[in-house]
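Pasting the sequence and the predicted model now:
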Amino acid sequence: MVRLIVNRLLLSIVLVVISSIAIFFLMSLVPGDPARSILGAAATPDSIERLRQQLGLDQPLLAQYGSWLLGALRGDLGESVFTGDQVVTLILARVPVTASLILLSTLVIAALGTALGLLSAVRGGVLGKVLDVVSLVGLALPSYWVAILLVALVAVALRIFPATGYFAFADDPGRWLLGLILPVAALSLGGVTIVAKQMRDSAMDVLARDYIRVLRATGVRESSIVLKHVLRNSALPSLTVVGLTVVGSLTGAVFVENVFVLPGLGTLVTQATTSHDLPVVLGVGVFFTLFVIVVNLAIDLLYGVLNPKVRVS
């Protein structure tokens, strides 16, 4: 396990550099000039050029990236071009919102997907066919469309849950949870159906094995067989799907946060991209890359916990 963690840490450096290079040069292709946006349409060419020099935008792209990378290696992700705030400060202020959304979505996806998959495998019949249909629907509907639909039906028409807004957990846990129910539902729908289908297929495979028949023949209770043997042996392939779903939820979170007006990293990177605020976009990109690395490492470690025979390197 120690070797695995060291390898992941070394790999994280390479991935962060590669992702930052990709983000930097892709952003350079996006039309727009931060200096012109800051000064407005009435700005003179001379004032725009002076501001570009102050911001370092007149330097070659390689020089700009090299300057940013040196600062990032020291823990300095730069300053926002528009507000002048430290990028690290902006990210840390938004992390609790995005972390709450993704954490709750992960719990819903893992718990509900596992329960539905097991139930479908044990009961089968109509429930299995319904799960197949729901899985196709969940995969076909993008999270932002589901979010808009939930706002229109549940928040606006029925007025059951709030359509927008976020309350910090420390200020009001009840309103924090209430405000995240619809965003979590929109972000979790596709993941729940994918995990449920994978769990059902894995559980059905385990249920068909000889040792399960032996356990039943010796009088072991069905509930014990399902919880102690089927669930444990079916969890490994489903765990991979959960990890992939969590990573994919980062993209969904960007759209969901904008629909529900949540002050998270999704809305931050959207605003920064629109205004061509490159340091902020790079900072959020680095954070997302590190998040993916941590999730993959956690999945590898859980593999070893659930199945000691599995060796990761």
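Looks like it came in fine. Since this is a predicted model, take the numbers as computed values, not measurements.

rest of the way, CA atoms for contacts and neighbours
Fine.

buried set for the helix with the most length in the chain?
Using DSSP state H, we find that the single longest helix of the chain is helix 87-123. Neighbour-count burial for helix 87-123, counted by 16 or more other CA atoms under 10 Å, picks out 87-88, 90-91, 94-98, 100-102, 104-110, 112-122.

what's that helix packed up against?
helix 126-140, helix 173-207, helix 231-259, helix 265-275, helix 278-306 (3 or more CA pairs under 8 Å, 6 or more residues apart in numbering; DSSP states H and E).

Just put those in a markdown table and tack on distance to G165 and mean neighbour count.
Formatted as a markdown table, the helices and strands packed on helix 87-123 follow (distance: least, CA to CA, whole Å; neighbours: other CA atoms under 10 Å):
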| stretch | distance to G165 | mean neighbour count |
| --- | --- | --- |
| helix 126-140 | 26 | 15 |
| helix 173-207 | 7 | 23 |
| helix 231-259 | 10 | 20 |
| helix 265-275 | 13 | 19 |
| helix 278-306 | 22 | 18 |
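
now for those helices, which one comes closest to P31?
With CA to CA as the measure, helix 265-275 is the member of the helices and strands packed on helix 87-123 nearest P31 (9.8 Å).

Need the residues that contact that closest one.
27, 32, 34, 37, 91, 94-95, 97-98, 253-255, 257-258, 261, 278, 280-281, 284 (CA atoms under 8 Å, 6 or more residues apart in numbering).

Got another one to weigh against that:
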Amino acid sequence: MAVIRLIAARLVWAVPMSFIVSAVSFLLVSLIPGDPARSVLGPLATQQQVDTARQQMGLDRPQGDQYLSWMGRAVRGDMGASLLTGIDVAETLNARLQPTLSLILLATLTATVLGVALGLLSAVRGGVLGRLIDVLSVVGLAVPGFWLALLLVSWFAVRWQLFPVTGYTSITDSPVGWLRSLALPVAAASLAAVTAVAKQARDSILDALDRDFVRVMQANGLSRRSIICRHVLRNAAIPVLSLLGVISASCI
């Protein structure tokens, strides 16, 4: 229940935070020097052409009206047309939405499964295995993502030709091709996430194991596996979930 309440609270706070972030972003964009209409039409455009373009773009209205109009259209999914290409922005985003969501989903799933498993092993087993996992976590956080991506493409795509170098295959066209096209991006994007989740999970599990309720359960004869699986992991999940939210956003 604690995890459900935490997720519900985060979702409730996401609504006002979205409006605050959008308002600040809109304000910062409006403070950028220059005239968007003049930039689109070029330096040879007459003042009448610039004024007409400003009116068409809604730039002649007060900032508050511009923001409310922009937010209202964004909520409806109407993002207008690109000033550079003239193509509808929603269509451009939709074309990139499936690859982005696929990458976020697989990278987050990989970070969750591997990170929690490694963190649990490091906390429970300790010894050489625990120290090895700790060292690998530090190394994983230190490796630059772009360097790892180039290395993976060079080895697994160019040299051994196990995965495609570029491109994306939709899951509806070929599930196997979808996995192959995302394997290297997911590996590069999730390495740092796996190590971060492993470290956070390890610290949270060790902290939970040191609490009084664990000692009480041990004194009552409950097995160590039952205590960890039913109680310790549940208490250690809250900080891990918070970290996974940050990781999912960073994958974008």
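Alright, I've got the coordinates. Treat the numbers as computed from the prediction; the structure is a model and nothing was measured.

What would you report as the TM-score here?
The TM-score (TM-score structural alignment, normalised by the length of structure 2) is 0.77; 246 aligned residues with a CA RMSD of 3.6 Å.

quick one: the longest helix of structure 1 to helix 278-306, angle?
If you take axes from the mean of the first three to the mean of the last three CA atoms, to 10 degrees, helix 87-123 of structure 1 sits at 40 degrees to helix 278-306.

how big's the offset between helix 87-123 of structure 1 and structure 2?
Compared with structure 2 after fitting, helix 87-123 of structure 1 has a mean deviation of 1.5 Å; criterion: mean CA distance after the TM-score superposition for structure 1.

Helix 173-207 and that helix, what's the angle between them?
40 degrees.

The alignment partner in structure 2 of D132 of structure 1 and S170 of structure 2, how far apart?
By TM-score structural alignment, D132 of structure 1 lines up with D134 in structure 2. According to CA to CA, to the nearest Å, D134 of structure 2 stands 37 Å off from S170 of structure 2.

go on, G126 of structure 2?
From G126 of structure 2 to S170 of structure 2 the distance is 42 Å (CA to CA).

And for V50 of structure 2?
Relative to S170 of structure 2, V50 of structure 2 is positioned 43 Å away (CA to CA).

who's more crowded, the two?
V50 (20 against 15; other CA atoms under 10 Å).

How far off centre is the host helix or strand of that one?
If you go by DSSP states H and E, V50 of structure 2 is part of helix 47-57. Offset of helix 47-57 of structure 2 from its chain centre (CA atoms, centre = their mean, to the nearest Å): 39 Å.

which helices and strands does that helix pack with?
By 3+ CA pairs under 8 Å, 6+ apart, helix 47-57 of structure 2 packs against helix 36-41.

ok, average deviation of the helix it packs on from structure 1?
Once the two are superposed, helix 36-41 of structure 2 sits an average of 5.3 Å from its aligned residues in structure 1 (mean CA distance after the TM-score superposition for structure 1).

what comes into contact with that helix?
Here helix 36-41 of structure 2 has contacts from A45, V50, D51, A53, R54, M57, L83, L84, using CA under 8 Å, 6+ apart.

residues in contact with the fifth one?
For R54 of structure 2, the contact set (CA under 8 Å, 6+ apart) comprises A37, D60.

can you tell me how far the equivalent of S188 of structure 1 over in structure 2 sits from Q200 of structure 2?
Applying TM-score structural alignment, one finds that S188 of structure 1 aligns to S190 in structure 2. To Q200 of structure 2, S190 of structure 2 is 15 Å away according to CA to CA.

try S223 of structure 2
Taking CA to CA, one finds S223 of structure 2 at 24 Å from Q200 of structure 2.

what's the answer for A208 of structure 2, then?
12 Å.

who's in contact with I23 of structure 1?
Taking CA under 8 Å, 6+ apart, one finds V281, L282, G285 in contact with I23 of structure 1.

Reformat those residues as a markdown table; add distance to V269 of structure 1.
Below are the contacts of I23 of structure 1 laid out as a markdown table (distance: CA to CA, whole Å):
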| residue | distance to V269 of structure 1 |
| --- | --- |
| V281 | 6 |
| L282 | 9 |
| G285 | 9 |
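
Please point out which of those structure 2 shares.
With both residues aligned by TM-score structural alignment, their matches' CA atoms under 8 Å, structure 2 has none of the contacts of these.

Nearest to L227 of structure 1 among these?
G285 (40.0 Å).

what sits against that closest one?
S19, S20, I23.

How about V138 of structure 2: what's its closest non-neighbour residue?
T195 (7.3 Å; CA to CA, 6 or more residues apart in numbering).

So the one you found sits against G140, correct?
Yes. With contacts counted by CA atoms under 8 Å, T195 of structure 2 reaches G140, the gap being 5.8 Å.

what residues are shared contacts of the two?
In contact with both T195 of structure 2 and G140: no residue, using CA under 8 Å, 6+ apart.

How about F255 of structure 1, nearest residue that isn't a chain neighbour?
With CA to CA, 6+ apart, the residue lying closest to F255 of structure 1 is Y144, at 5.5 Å.

What is the neighbour count of whichever residue in structure 2 pairs up with the one you found?
Structural alignment (TM-score structural alignment) places Y144 of structure 1 against F146 in structure 2. Using other CA under 10 Å, F146 of structure 2 has 11 other residues around it.

Okay, F146 of structure 2 and A187 of structure 2: tell me how far apart.
F146 of structure 2 is 11 Å from A187 of structure 2, by CA to CA.
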